[in-house]
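Visitor: No letters, just coordinates:
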């Protein structure tokens, strides 16, 4: 049931135990690195979309710092830039560097992978990487991926890259879309901080599920561990309803999809859970008084 509930959070210790078990069973000593090399902005849903829409890497890392709690609970990243280099720092909440090694390597491999993707500089290497943990094996897969010197057994974790890259304009920057995303992410943070409210649980679960699976009161209630009757009563006590929350999420998602301008109206209708484009157009007219075709960005 925990895997079906998008609001459930496994403890850091439980995640580390699962990773250690996976490494033991597979014999792969660098699972964290392997995971990080496959990270893309889409891995992190709305947070990743905000990276794409940011003005620069500096801006994207600022956005990441604000919403990092939505994607992981292991630590906090920061950025320092001077004339010589830019440094992505990692301050973990767990002191044991060896136990945390898969997470640390995943974090930094992910930043390199996503940074290359955002800049469209697919062969850009770091300058130097510092790890608190010891070198795991030889040959070193980290050195091959990062393309630079790796310093182990250091007092801190840090990745240095060219200072000039921090403020290079990102080719897909979209201030209007970012504004919409930040509104959604602010709501997600609020939901995370107030999960005792049924309304917030249902809102976040619908947001996660819409476009991936059919959304109905029975399946959402089951995902959250409630019966439909209990969930309906809880929402009523808070002055809300399943239908009202579903419509709110659909309206917000429609605004996002239209500003992103990456889907056809038919595909947007499908992603919002409507039977066809006509049903979506009817709903959109009810929200805004005009059809969605009139609010599409100019080509």
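Guide: Received the coordinates, thanks. Because the structure is predicted, anything quoted here is derived from the model rather than measured.
Visitor: from here on, contacts and neighbour counts on C-alpha atoms
Guide: Noted.
Visitor: How many neighbouring residues does residue 217 have?
Guide: Per other CA atoms under 10 Å, the neighbour tally for residue 217 reads 18.
Visitor: residue contacts, the residue nearest to it when sequence neighbours are not counted?
Guide: Leaving aside its sequence neighbours, residue 217 sits nearest to residue 228 (CA to CA, 6 or more residues apart in numbering; 6.3 Å). Taking CA atoms under 8 Å, 6 or more residues apart in numbering, we find residue 228 in contact with 217-218, 221-222.
Visitor: between these, which has the most around it?
Guide: Neighbour-wise, the contacts of residue 228 (other CA under 10 Å) top out at residue 221, 21 neighbours.
Visitor: Would you check how far apart the nearest residue in space to residue 119 that is not next to it in sequence and residue 252 are?
Guide: The shortest distance from residue 119 to any non-neighbouring residue, by CA to CA, 6+ apart, is to residue 170 (5.8 Å). Here residue 170 is placed at a distance of 25 Å from residue 252 (CA to CA, to the nearest Å).
Visitor: Ignoring the adjacent residues along the chain, who's closest to residue 205?
Guide: Excluding the flanking residues, the one nearest residue 205 by CA to CA, 6+ apart is residue 6, at 6.1 Å.
Visitor: Surely that neighbour is in a strand?
Guide: No. Counting by DSSP: H, G, I helix; E, B strand; the rest coil, residue 6 is not part of a strand but coil.
Visitor: Please tell me I have it right and it contacts residue 208.
Guide: Yes. Between residue 6 and residue 208 there is a contact under CA atoms under 8 Å: 6.8 Å.
Visitor: ok, the spatially most central residue of the chain to residue 170 distance?
Guide: Most central in the chain under CA atoms, centre = their mean is residue 44, positioned 2.2 Å from the mean C-alpha point. Look at residue 44 and residue 170: by CA to CA, they are 18 Å apart.
Visitor: okay, now the one to match up with it:
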């Protein structure tokens, strides 16, 4: 289970306006509507998705994530938002998010990937593509564009294309109007395709001196976060997020943790662990947790735990637990 800053929850509820009972919704996930906004207050990602799905039963949510993203401002993200604003170019801004996003969410990772004269700004989020997760992804992409427009000198930033993995809503009118470019639903990725020229454009308030100061502060926060979370837990989390893309490679996981493969291997060996064993245990634990949630089908669980076929998942689970996934789920219902 991951966590998400309460700022996102508040913003989504506020964007819904009078269509929902905002204070009651916030209270249902432990947030006091009258209390000061605290971005460091986290809630469980599953509780957030549940809340969004309850909202979808009360209103048309097609444009909700876009309104939410449009309402985001750099200053609301604390030091990370200031570092985004103070970066000298948009590329620098997005690179800050890719490195420091762990300070305000444990369920999303960002990546800036060059592609010829363009770049992909990708978001990676593990989990079944339930409605709440889909809405959250759309809001995240919308906020990424809104923040870029806030810091750009003209305020007119637009990506070349927006790619979203889940199916399209009945109408694309709201999405294309907000992003100002083609929006490709049913894609193989979630992200923005951005021109090199747009990424290199100077930010309106870019300041190298302020950036250096803020980066130092963020590095301290990131270091403190890493120290309070064991390497084993951090690696398990990274593995769990990557499983829907297939079995993770040690090289990729080491890179995500900011260390060399040799260092990761040595640290695991010191604890009497191996990467293969930890991956297997993570798959098993994730499978058991998902099987306790009836919303996930066996085929979805197989995909989310890194198996290309449900039959392969069934064989592996029987090896782990001595029973099939269906038997495990049925026994848990008794």
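Guide: On my side now, so go ahead. In this text the structure is predicted, and so the values were computed from the model without any measurement.
Visitor: wait, what's in contact with the residue nearest to residue 205 of the first structure?
Guide: Residue 6 of the first structure neighbours (CA under 8 Å, 6+ apart): 204-205, 208, 223.
Visitor: got the residue ranges for the strands in the stretch 151-300 of the second structure?
Guide: Assigned by DSSP state E, counting those that start in this stretch, the stretch 151-300 of the second structure shows strands spanning 161-164, 183-185, 191-195.
Visitor: what's the mean distance for the last one versus the first structure?
Guide: To tie it back to what came earlier, the one meant is strand 191-195 of the second structure. Aligned to the first structure and superposed, strand 191-195 of the second structure gives a mean residue distance of 1.7 Å (mean CA distance after the TM-score superposition for the first structure).
Visitor: And for the shortest one?
Guide: Average distance, strand 183-185 of the second structure versus aligned residues of the first structure after superposition (mean CA distance after the TM-score superposition for the first structure): 1.2 Å.
Visitor: Can you state the residues of the first structure onto which that strand aligns?
Guide: Counting by TM-score structural alignment, strand 183-185 of the second structure falls onto residues 150-152 of the first structure.
Visitor: And for the equivalent of residue 85 of the first structure over in the second structure, the neighbour number?
Guide: Using TM-score structural alignment, the equivalent of residue 85 of the first structure in the second structure is residue 118. Burial of residue 118 of the second structure is recorded as 16 neighbouring residues (other CA under 10 Å).
Visitor: surely residue 118 of the second structure meets residue 194?
Guide: Yes. With contact defined as CA under 8 Å, residue 118 of the second structure counts as touching residue 194 (5.6 Å).
Visitor: re earlier: could you measure from the residue nearest to residue 119 of the first structure over to residue 51 of the first structure?
Guide: Distance from residue 170 of the first structure to residue 51 of the first structure, by CA to CA: 9 Å.
Visitor: Can you give me every residue that contacts the closest residue to residue 238 of the second structure other than its chain neighbours?
Guide: Distance criterion CA to CA, 6+ apart; nearest residue to residue 238 of the second structure, sequence neighbours excluded, is residue 253 at 6.6 Å. Contact analysis of residue 253 of the second structure by CA under 8 Å, 6+ apart lists 235, 238-239.
Visitor: Now do the helices in the first structure.
Guide: 12-26, 31-37, 45-53, 57-67, 97-119, 141-146, 175-193, 198-209, 217-224, 228-237, 242-260, 265-271, 277-288 (DSSP state H).
Visitor: Just send the ones you listed back as a markdown table, with distance to residue 129 of the first structure too.
Guide: A markdown table is the format used below for those (distance: least, CA to CA, whole Å):
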| stretch | distance to residue 129 of the first structure |
| --- | --- |
| helix 12-26 | 22 |
| helix 31-37 | 13 |
| helix 45-53 | 22 |
| helix 57-67 | 18 |
| helix 97-119 | 9 |
| helix 141-146 | 8 |
| helix 175-193 | 30 |
| helix 198-209 | 35 |
| helix 217-224 | 41 |
| helix 228-237 | 49 |
| helix 242-260 | 35 |
| helix 265-271 | 41 |
| helix 277-288 | 49 |
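Visitor: looking at those helices, which is closest to residue 2 of the first structure?
Guide: When the helices of the first structure are compared for distance to residue 2 of the first structure using CA to CA, the nearest one is helix 217-224, at 8.3 Å.
Visitor: Counterpart of the residue nearest to residue 238 of the second structure over in the first structure?
Guide: Using TM-score structural alignment, residue 253 of the second structure sits opposite a gap in the first structure.
Visitor: Repeat that for residue 57 of the second structure.
Guide: Residue 57 of the second structure maps onto residue 24 in the first structure, by TM-score structural alignment.
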